[in-house]
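K.L.:
Structure of the sequence below:
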Amino acid sequence: MRTALTIAGSDSGGGAGIQADLKTFSALGVYGMSVITAVTAQNTQEVRSVQSIDPGIVGAQIDVLFEDMPIHAVKIGMLSNPDIIKVVANRLEYYRPKNIVMDPVMISKGGHSLLEERAISLLTERLLPLATVLTPNIPEAETLTGNIVESHEDMELLCEQLQARGSESVLLKGGHFNGNPDDVFYNGREFTWLKGERIITKNTHGTGCTLSSAIAANLAREEELLDSIKLAKQYITGAIKESLEIGKGHGPTHHFHSLYKDAGVTMERREKEAK
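P.N.:
This is a model prediction of the structure:
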């Protein structure tokens, strides 16, 4: 059985963070484990409050898993403060897992800051050099580099800047781009543009978490990196198309959309049963 570990925050609403990651791992046939870095009180409309976990407990969670189980890929999500970043970096430097997917979670869908300002430089210095692939969206990449994206050329420039800071490769997501939501992957040698499909829905909570955890799951299954990214994009596109109308705000994507289809539970049937 292939395994993957998520190091991230808990989303009480179940659409993002640890919950989204574990659902994604399960949907893609990988045994999932978790290290919780923060507990959030949130729903589809807001992040009401955040409580960071004691850094010692974060480190203990990492140790107890690596000491006992094979871990074929690690996904890093929300790391809210410098002390947690230091602990995660120290433990991963020690254990050296083969595959690390880093999603630099900074701001929630509703605009709530999830990363302290003083932690950004430390995240860049300590964790970027450990990443197999970094998966920022455009606002996150702009924050990390201090530059603005207005064109595809700008996206490629930011990829180069981020990769030069230590990450083995970069996948810059284009969902916030004004034109087509195309992503660009840079491996330090060449760019690969990945066509995106603009899906009209407000239910996109947890898309970044889900994409990065899908990449980690595919890497855990020993897919090549670019293939892992392409498969993950197919998966998240289906999850958004079949997204769930849950809550009053940004609803979650449907992590088990393929399994529901296999079971004959279609969107039309769900809507009929809901009436």
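K.L.:
When you work out contacts or count neighbours from here on, use the C-alpha atoms and nothing else.
P.N.:
Fine.
K.L.:
Against Ala214, how distant is Arg165?
P.N.:
Distance, Arg165 to Ala214, by Cα to Cα, to the nearest Å: 24 Å.
K.L.:
out of those two, which sits in the busier spot?
P.N.:
Neighbour totals were compared for Arg165 and Ala214, and Ala214 leads with 33 against 14 (other Cα atoms under 10 Å).
K.L.:
ok, how many other residues are close to Val149?
P.N.:
Applying other Cα under 10 Å, we find 17 residues neighbouring Val149.
K.L.:
If you could redo that for Met69, that was the one I meant.
P.N.:
The burial metric for Met69, expressed as a neighbour count using other Cα under 10 Å, is 10.
K.L.:
any idea how far it lies from Thr24?
P.N.:
If you measure Met69 against Thr24 using Cα to Cα, the figure is 20 Å.
K.L.:
Ok, Ile57 next?
P.N.:
For Ile57, the distance to Thr24 under the criterion Cα to Cα works out to 25 Å.
K.L.:
compare with the first, here's sequence two:
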Amino acid sequence: MINSTPQVVTIAGSDSGGGAGIQADLKTFQARQAFGMSIIVALTAQNTYGVQSSLPIASDFIDSQFNSLAEDFSIKAAKTGMLADTEHVLTVVENLKKVEFGPLIVDPVMVAKGGHQLLEYDAVQTIKEQLLPLAVVVTPNLPEAEILLGKSITTDRDMIEAAKSLQALGTKNIVVKGGHSQNKEASDFVLLENGESFWMSTPRIKTPNTHGTGDTFSACIAAELAKGTQLKEAIVTGKEFIQAAISQEIFVGHGHGPTNHWAQIQNSVTIHER
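P.N.:
A predicted model of the protein is given here:
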């Protein structure tokens, strides 16, 4: 029975306000019945107003966290979030190559909702060249996809082409999230390694409480993969879970409030082609 419980790790920054980052990931893992662990890459002082300060963790201590987890646990999936700068991206990449943490989900976190930069610009190329090829799934929103590819993404056709371009960088499966689009529905485009593609659509919800949506979505996918869920089902479950977390509101803080990590999935996602 040793290590028989599904285990998953988040490699990201800590959010002192509890709505995003490591905290959102751990809450999501728990909600999806996977045992969550963390490797903290950076600390932040933040609340629902935004990020007031950030402090990267020493690279040798990140190494120590990786080593500690690898020595004891049977981690079946991992996800990355805030990675701060080139040095820390490379530290994470080097460690991921040494350990067996299962499929990797990369949420290419770059800017907080309040506008605070969470990734130094010169680290973008390192993520493209070093981290994305290690990922089983990458889950950029439209602004992140635009930065990764260096081009504007405004239409459905643009999202499709962006997914193809990201796949060409070496990532097997892509979810280009459409929450920042002007479409009536919140529609994400999924391109799988086997060539299958589809859209996932849910009704838009007018609310300021969307802090940590990207973290929560990718963390749910990671938890599902750690439990052995098939990839497509894991991605759809991630969409269902974040829709529930947004629609079943909680009210915390004065600014961009967090999503509800104890929400229960109630409605299915519309899957379709266009």
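K.L.:
so which helix or strand takes in the counterpart of Asp154 of structure 1 in structure 2?
P.N.:
Residue-level alignment of Asp154 of structure 1 against structure 2, with TM-score structural alignment as criterion, gives Asp158. Asp158 of structure 2 is part of helix 156-168, with elements assigned from DSSP states H and E.
K.L.:
Check the mean deviation of that helix from structure 1.
P.N.:
Overlaying structure 1 shows helix 156-168 of structure 2 at a mean distance of 0.5 Å from the equivalent residues (mean Cα distance after the TM-score superposition for structure 1).
K.L.:
What is that helix packed up against?
P.N.:
With contacts defined as 3 or more Cα pairs under 8 Å, 6 or more residues apart in numbering; DSSP states H and E, the packing partners of helix 156-168 of structure 2 are helix 142-149, strand 173-176, strand 185-191.
K.L.:
Any chance of a markdown table for these, columns distance to Thr207 of structure 2 and mean neighbour count?
P.N.:
Shown next, in a markdown table, are those (distance: least, Cα to Cα, whole Å; neighbours: other Cα atoms under 10 Å):
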| stretch | distance to Thr207 of structure 2 | mean neighbour count |
| --- | --- | --- |
| helix 142-149 | 19 | 18 |
| strand 173-176 | 22 | 26 |
| strand 185-191 | 13 | 21 |
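K.L.:
Among these, which comes closest to Thr216 of structure 2?
P.N.:
With respect to Thr216 of structure 2, and counting by Cα to Cα, the nearest of those is strand 173-176 at 14.0 Å.
K.L.:
roughly how far is the closest one from the heart of the chain?
P.N.:
Centroid displacement of strand 173-176 of structure 2 relative to its chain, using Cα atoms, centre = their mean, to the nearest Å, is 11 Å.
K.L.:
Equivalent analysis for stretch 255-264 of structure 1, please.
P.N.:
Distance of stretch 255-264 of structure 1 from its chain centroid, counting by Cα atoms, centre = their mean, is 22 Å.
K.L.:
ok so, going back, got the helices and strands packed on helix 156-168 of structure 2 as a markdown table, with distance to Ser247 of structure 2 columns?
P.N.:
Supplementary listing: these in a markdown table, determined by distance: least, Cα to Cα, whole Å:
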| stretch | distance to Ser247 of structure 2 |
| --- | --- |
| helix 142-149 | 21 |
| strand 173-176 | 21 |
| strand 185-191 | 13 |
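K.L.:
closest to Lys97 of structure 2 out of those?
P.N.:
When these are ranked by distance to Lys97 of structure 2, counting by Cα to Cα, first place goes to strand 173-176 at 19.2 Å.
K.L.:
What lies in contact with that closest one?
P.N.:
Outside of strand 173-176 of structure 2, the residues within contact range by Cα atoms under 8 Å, 6 or more residues apart in numbering are 136-142, 145, 159, 162-163, 166-167, 188-193.
K.L.:
Specify, as a residue range, where that strand falls in structure 1.
P.N.:
Mapped onto structure 1 using TM-score structural alignment, strand 173-176 of structure 2 covers residues 169-172.
K.L.:
Pick out whichever of Ile57 and Thr24 of structure 1 has more residues nearby.
P.N.:
A side-by-side neighbour count of Ile57 of structure 1 and Thr24, using other Cα under 10 Å, places Thr24 first with 28 against 15.
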